[in-house]
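Novice: the sequence and its predicted three-dimensional model are supplied below.
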Amino acid sequence: MLLALDVGNTNITIGVFEGERLLDYRRLRTVRDQTSDEWGILLRNLFALAGLDVTQIKGIIVASVVPPLNRALGEMAARYFGLEAVFVSHDTNTGMPVLYDNPQEVGADRLVNGVAAFHRYGGPCIVVDLGTAITFDAISRQGEYLGGVIAAGIGISVEALFAKTARLPFVAFEVPTQVIGRNTVASMQSGLYYGALGTIDAIVERLRGELGDDTRIVATGGQAHLIASQSRWLGTVDEHLTLEGLRLIWDRIQSS
């Protein structure tokens, strides 16, 4: 079995694969000061709850955008699983040429998403990942990582609106019943939702203008379903895209 970890700024998504099949997945908060022992105990408890045998884990692969966590996760892999974790970077054999000016600047999650999207949907394609930041990644017809767009995430917008205003409350992000809000909370929810929706659709439309009308659009991330429900462009939501990309890269490394 393969243990795949997608380490984001807000959440860590954990997936366990047996071959190509995703047996189980969990989403946890990203706790930057958690020790290797805490991670090891937590993962073992999650395995036990899922009825999985930790001794069957034969590989661990990580896509991390939180460097302070990498050491603890590497130590956890060695101490609790007896394995050396593979951390995806621009140097990893992903099979996808990176055409960024400086490949070192591309986040591991963006590379992994690109690999999975091209494998599943072909090119050209655009991956929209609604995480702490909203990232748009463009993959060419030939399977090259071209670059993309980074915008403020929905959670950041919610927190900023609350923190920078004296009288506005903290609100949940959800689909409004109508555009015109009849109270402060409804007005904020409308602004947050349709502001994010408009931004995403506008950026995707411009990216399609550069890549071509046959470009596939794939959305992933925690809030993808909410936005996709009213988006003009986000027709495909792939919840496990990043985990699938990690599996594909692991298989490529093992076969090379």
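Specialist: Looks like it came in fine.

Novice: rest of the way, CA atoms for contacts and neighbours
Specialist: Fine.

Novice: does Trp39 sit in a helix, a strand or a coil?
Specialist: Here Trp39 is recorded as helix under DSSP: H, G, I helix; E, B strand; the rest coil.

Novice: and for it, the neighbour number?
Specialist: 18 (other C-alpha atoms under 10 Å).

Novice: wait, isn't it in contact with Leu73?
Specialist: Yes. Counting by C-alpha atoms under 8 Å, Trp39 touches Leu73, with 7.2 Å between them.

Novice: comparison target, given below:
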Amino acid sequence: MLLAIDVGNTNLVFALFDGDEVKARWRIATDARRTGDEYAVWLLQLLGTVGIERSDIDQVIYGSVVPRADHNLSVLCEEYLGITPLVAGQGKASWGFEIDVEQPSSLGADRALNCIAASKLVGGDMIVVDFGTATKFEAVDFNGTYKGGIITPGINLSLDALVGKTAKLPRIAIAAPETRSVIGRNTEDQMLIGIFWGYVAMMEGLIERMRAEIGRPVKVVATGGLAVLFDEHTDIFDVVDRDLTIRGLQILADRAARKD
């Protein structure tokens, strides 16, 4: 079995693959101080809950945007699983597609993995949208070449800034407003309208501008925790796949295995 680990700024996602099937997934808050021993205690207990032995895992790959967490993940793999992990973007797990931007090395692992998975899932000209700590928009052409993108603050980050920099605005939960009216009648509704519909308008507007610049028909692929919520309130997405990033890891691991 393959253990794929997506190391994000907010959370780490651990996913177990049996072939192409995701057998289990778990999430833990990102903390660069967490040791390999702590990861091991947490992970081995969770494996037990689904009846999987550590010996069932024969391959590990991780993709990381938090370099300070990498060493302790390697300790987990080497000392507790007895496996040298593949690192997304390096060695046998190199990206395998052209990155046509000014600084190719600056492309984050999560963004590259999303492009890899979306290319296999959809193909053709694409815009890939990932709703995470930051929201990222990626342009991928029909040859699978990464052409560039957009980075914006994630919706929760935007809300944190709004509440943190004001004296009286309350903390609210991210949700769709109960009505489609964009004229709020109280402070909480006004905030929710501004955050939610403002974010939908930003997202739709940027995608339409990207479409116009690309100049060819494109499909829009969305992933991330809030993709399903937004999909219920916009027609802009062609495909929504919450597992896009970890599927990118699985694709790289499969390629690496074929190189052996």
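Specialist: Good, I have the coordinates. Quick caveat, the model's predicted, so the values are computed rather than measured.

Novice: what residue in the second structure is paired with Thr220 of the first structure?
Specialist: Using TM-score structural alignment as the criterion, Thr220 of the first structure maps onto Thr223 of the second structure.

Novice: distance of the residue nearest to Asp37 of the second structure when sequence neighbours are not counted from Ala93 of the second structure?
Specialist: Spatial nearest neighbour of Asp37 of the second structure, excluding adjacent residues (C-alpha to C-alpha, 6 or more residues apart in numbering): Leu76 at 6.7 Å. Leu76 of the second structure sits 19 Å away from Ala93 of the second structure, going by C-alpha to C-alpha, to the nearest Å.

Novice: neighbours around the match of Thr220 of the first structure, how many?
Specialist: 22.

Novice: kindly check the end-to-end length of stretch 221-239 of the second structure for me.
Specialist: End to end - C-alpha to C-alpha - stretch 221-239 of the second structure spans 5 Å.

Novice: where does Ile14 of the first structure sit, in terms of helix or strand?
Specialist: strand 11-18 (DSSP states H and E).

Novice: for Ile207 of the second structure, same thing?
Specialist: Going by DSSP H and E, Ile207 of the second structure is in helix 187-214.

Novice: onto which residues of the first structure does that helix map?
Specialist: Under TM-score structural alignment, the match for helix 187-214 of the second structure is residues 184-211.

Novice: same question for stretch 235-244 of the second structure.
Specialist: Stretch 235-244 of the second structure maps onto residues 232-241 of the first structure, going by TM-score structural alignment.

Novice: tell me the buried residues in that stretch?
Specialist: 233-234, 237-241 (16 or more other C-alpha atoms under 10 Å).

Novice: cool, stretch 220-230 of the second structure as well?
Specialist: 220-224, 226-227, 230.

Novice: and what of stretch 99-110 of the second structure?
Specialist: Applying 16+ other C-alpha under 10 Å to stretch 99-110 of the second structure flags 99, 109-110 as buried.

Novice: likewise stretch 3-10 of the second structure?
Specialist: 3-9.

Novice: who's in contact with that stretch?
Specialist: 12-17, 29-30, 57, 59-66, 110, 133, 245-246, 249-250 (C-alpha atoms under 8 Å, 6 or more residues apart in numbering).

Novice: and these, which are buried?
Specialist: Of the contacts of stretch 3-10 of the second structure, these count as buried by 16+ other C-alpha under 10 Å: 12-17, 30, 57, 59-66, 110, 133, 245-246, 249-250.
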